[in-house]
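1. with the sequence up front, the predicted model follows.
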Amino acid sequence: MFRDRHEAGQRLALELAKLTLQDPVVLALPRGGVPVAAEMAKALKAPLDLILVRKVGAPGNPELAVAAIVDGDPPDVVLNREIVETYGLRDDALRVLIAGERPELERRRTTYRGELAPLSVAGKTVIIVDDGAATGTTMKVAIRAMKRRSPRKIVVALPVAPAETVTDLAQEADLVICLSQPARFRALSYYYVNFPQLSDGEVLDIMDEVARARAGSSGSNGRRQPAAHAANKSRQKARAEE
């Protein structure tokens, strides 16, 4: 049981601090993964960024993913080939489905990142973080997309997940750190005392805090760095829309 996402991140950071991680970059799956990742980024003195994943649903069954789009330049499209074959989807049909989800991915990118490009992960140790995982599907998509971007190593960090999910993710990533692997997995909120839903504005507040702390530790005399400035503008917009 974790007090909240921040405590989960602090406990994960203690485990990762035992490892020798070269050039770590922490990537959070929003929204719930952001406070967890923020604590890890601060403890490891590593940059923090978001990894935005948008599911592409099957025709007539939007909850069943035929593919996913991962934000990047250009975006990565990861296909669920088994589902694609089950539905007999041709390339043109897939293109239509994928195109239908791009506007929402663009909206999230604009909200969270503004005009900033994602951090480069080439040659870095990528730490992908969420507040937990049931099936691990979104995490798998994130891992596969990151593999295309030439990282040194991919580490998955989770406070809690079923043992079978951890085993599956270990087939995809170089290393999986999971603090709790209950035999009978319940709803994710069961493992937290405080588990509020986060708004876009709260996500941006956290990102801004980490950027300012990192700027201060690098000797910039507290001046806002470009990432934090962009986050501040996006935060103001998100607040206005809520």
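-> Received the coordinates, thanks. Keep in mind that what you see is a predicted model, and the values were worked out from it rather than measured.

2. from now on I want contacts and neighbour counts done on CA atoms only, so please keep to that.
-> OK.

3. what segments of this structure are strands?
-> 24-28, 48-50, 53-58, 61-70, 76-79, 125-129, 153-160, 175-180 (DSSP state E).

4. right, so of the ones you listed, which gets closest to residue 235?
-> strand 48-50 (14.6 Å; CA to CA).

5. what does that closest one rub up against?
-> Applying CA atoms under 8 Å, 6 or more residues apart in numbering, the external contacts of strand 48-50 come out as 25-30, 34, 37-38, 41, 118-119, 207, 210-211.

6. longest helix of the protein?
-> helix 91-113 (DSSP state H).

7. distance check, the residue located most distally from the centre of the chain against residue 58.
-> Largest separation from the mean C-alpha position in the chain: residue 88, at 30.4 Å (CA atoms, centre = their mean). Going from residue 88 to residue 58 by CA to CA, to the nearest Å gives 11 Å.

8. try this one next to it:
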Amino acid sequence: MHVTGSHFTHFADRTDAGRRLAARLGGLGGPGTVVVALPRGGVPVAAEVAVALGAPLDICVIRKLGVPYQPELGMGAIGEDGVRVLNEQVIRLASVTDDQLAGVERRERAELERRARRYRGDRPPADVRGRTVVVVDDGIATGSTARAACRIVRARGAARVVLAVPVAPVDWTDRLEEVADELVCVDTPSPFFAIGEFYADFSQTEDEEVLRLLAEARARERDGAGDGAGNGIDEGRDRAGGEEGGDESGDGVDRELVLPAAGAGLAGRLTVPAGACGVVVFAHGSGSGRRSPRNRHVADRLNRAGLATLLFDLLTEAEESDRRNVFDVGLLGSRLTAVARRLGAGNGTGDAPVPETRGLPLGLFGASTGAAAALHTAAELGPAVRAVVSRGGRPDLAGAEALGRVSAPTLLVVGSLDTTVLDLNRRAGSRLRCESELVVVPRATHLFEEPGALDEVAELARNWFLRHLAGHRSDTRNP
């Protein structure tokens, strides 16, 4: 069976692609299904599919064999369990010798083994015997890696193999129909040159994001979340990105939006769980944005606790190229203040408020220079801001005058090995006249990249916001 879309539009990113792909796979949910991703780019796509289907998420490590002088052109692929797939036509046309092929395969086999250890550790692959396996990648180009993955899960005992991707060439089914029982694709645009051309954001997926998504999937499985209902709802959150809901209807909201602020249109992602008890706006640091995996990790933890989140870009792409803007706290703070007001949060007022958040108690989460912007906004909005959390932030950049006017309870979180920033936080904390606390995460550096460090930050932020936001919802949310 082949399922393909008919009208193509660009995907915002792999998460967006995963949600749209999941919408075509709804009939596959249930305890008999396992979702298997091709790292690294396929994992964010597959994570959304696994949530929607209420299925466990695993990986199948595959490495493309690239032509020596043109590595992006695949001449085959290798996978776990010794699987090897070659494209003899590419090898012949590219005049690749046996020695060259062996050299490429040797290098890629070493990388495959490294990644398998990195992603899976000592855990064995998921047991797929007698089950439906949905193999997911971020797209199909030559099809070599997808072919290898399907062969691996079939050899491991899968009863049914479904190959699902967001985008592929028009002839992809001719290439792959013999290795899968069902082929599902959101769209097959023509002409087709490369997978990345159909994504607005096709930035490289890092190991840290793969590990985070796999850990979250294991946690959902342990907690019994989404036990096969296949309804696409995770912890009361609409992962399909619907445009409506999240007020009093009992539906969650997860959507992209653009908020005008100080003459600029700022892109953001709004997530509102059903029955949200508050909303937290994220102010990103220098060189970061709404797709920061660290802030998304924290935001996901807040969403699971019943807190709405807005992750948005404080600067436009053109403005980011001027490094002076990154440290312009006045500019960043004014943008954040304008966005907070448009949410209609805190005191229930706002300029053209976002209806899903109107009347929700407002919190601010700032990282790096974004922490200074958050405190600037807290000083400007006064009681409308009920809590602030800074992650590895530079609160000192807000200035002594603004720090002295902050009334919102403020939590400063710094890694113990981030010594310079820790000292700056101590000094800034002494200027705060509100309830405040400085928490030092042991053996953590500035980005909290050490195992468990970011989870500790997320836990601290969740507890702080629940403590100061829950129970303060405004009646103005009810029309």
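-> The structure has been received and is ready for your questions. Since we're looking at a predicted model, the values are computed, not measured.

9. closest to residue 134 of the first structure out of the contacts of strand 48-50 of the first structure?
-> Nearest to residue 134 of the first structure among the contacts of strand 48-50 of the first structure, with distances taken as CA to CA, is residue 29, at 14.1 Å.

10. surely that closest one touches residue 36?
-> No. In this structure, residue 29 of the first structure is not within contact of residue 36 by CA atoms under 8 Å, at 9.7 Å.

11. look at these two and report which has more neighbours.
-> With neighbours defined as other CA atoms under 10 Å, residue 29 of the first structure and residue 36 compare such that residue 36 has more, 28 against 21.

12. mind listing what the residue at minimal distance from the centre of the first structure touches?
-> With distances taken as CA atoms, centre = their mean, residue 29 lies nearest the centre of the first structure, 1.9 Å away. With contact taken as CA under 8 Å, 6+ apart, residue 29 of the first structure is in contact with 50-53, 128-130.

13. same thing with residue 189 of the second structure?
-> By CA under 8 Å, 6+ apart, the neighbours of residue 189 of the second structure are 8, 167-170.

14. buried ones among the residues you listed?
-> Buried residues within the contacts of residue 189 of the second structure, defined by neighbour count using 16 or more other CA atoms under 10 Å: 167-169.

15. closest one of these to residue 210 of the second structure?
-> residue 167 (20.7 Å).

16. how about that closest one, what's its match in the first structure?
-> Residue 167 of the second structure maps onto residue 160 in the first structure, with residues paired by TM-score structural alignment.

17. my guess is that match contacts residue 177. True?
-> No. Using CA under 8 Å, residue 160 of the first structure is not in contact with residue 177, being 9.4 Å away.

18. in a helix, residue 340 of the second structure, correct?
-> Yes. Residue 340 of the second structure: assigned to a helix according to DSSP: H, G, I helix; E, B strand; the rest coil.

19. against residue 45 of the second structure, how distant is residue 210 of the second structure?
-> In terms of CA to CA, residue 210 of the second structure sits 11 Å off from residue 45 of the second structure.

20. now do residue 456 of the second structure
-> 26 Å.

21. same check, this time on residue 221 of the second structure
-> 18 Å.

22. same question for residue 108 of the second structure.
-> Taking CA to CA, one finds residue 108 of the second structure at 23 Å from residue 45 of the second structure.

23. residues in contact with the residue mapped onto residue 33 of the first structure from the second structure?
-> Residue correspondence to the second structure (TM-score structural alignment): residue 33 of the first structure is matched to residue 42. Neighbour list for residue 42 of the second structure: 14, 136-139 [criterion: CA under 8 Å, 6+ apart].

24. please redo it, this time with the cut-off set to 10 Å
-> Residues in contact with residue 42 of the second structure (CA atoms under 10 Å, 6 or more residues apart in numbering) are 14-15, 18, 36, 59, 135-139, 165-166, 205, 210.

25. returning to what we had before: wait, which of the strands of the first structure is closest to residue 110 of the first structure?
-> Across those (criterion: CA to CA), the nearest stretch is strand 48-50, sitting at 12.2 Å.

26. what stretch of the second structure does the closest one fall on?
-> So strand 48-50 of the first structure sits over residues 57-59 in the second structure, by TM-score structural alignment.

27. residue 55 of the second structure touches residue 234, doesn't it?
-> No. Using CA atoms under 10 Å, residue 55 of the second structure is not in contact with residue 234, being 11.6 Å away.

28. and for these two, which residues touch both?
-> 220, 225-226.

29. ok, so of the residues you listed, who is nearest residue 331 of the second structure?
-> residue 220 (39.9 Å).

30. the first structure: which residue goes with the closest one?
-> In the first structure, the residue paired with residue 220 of the second structure is residue 213, using TM-score structural alignment.
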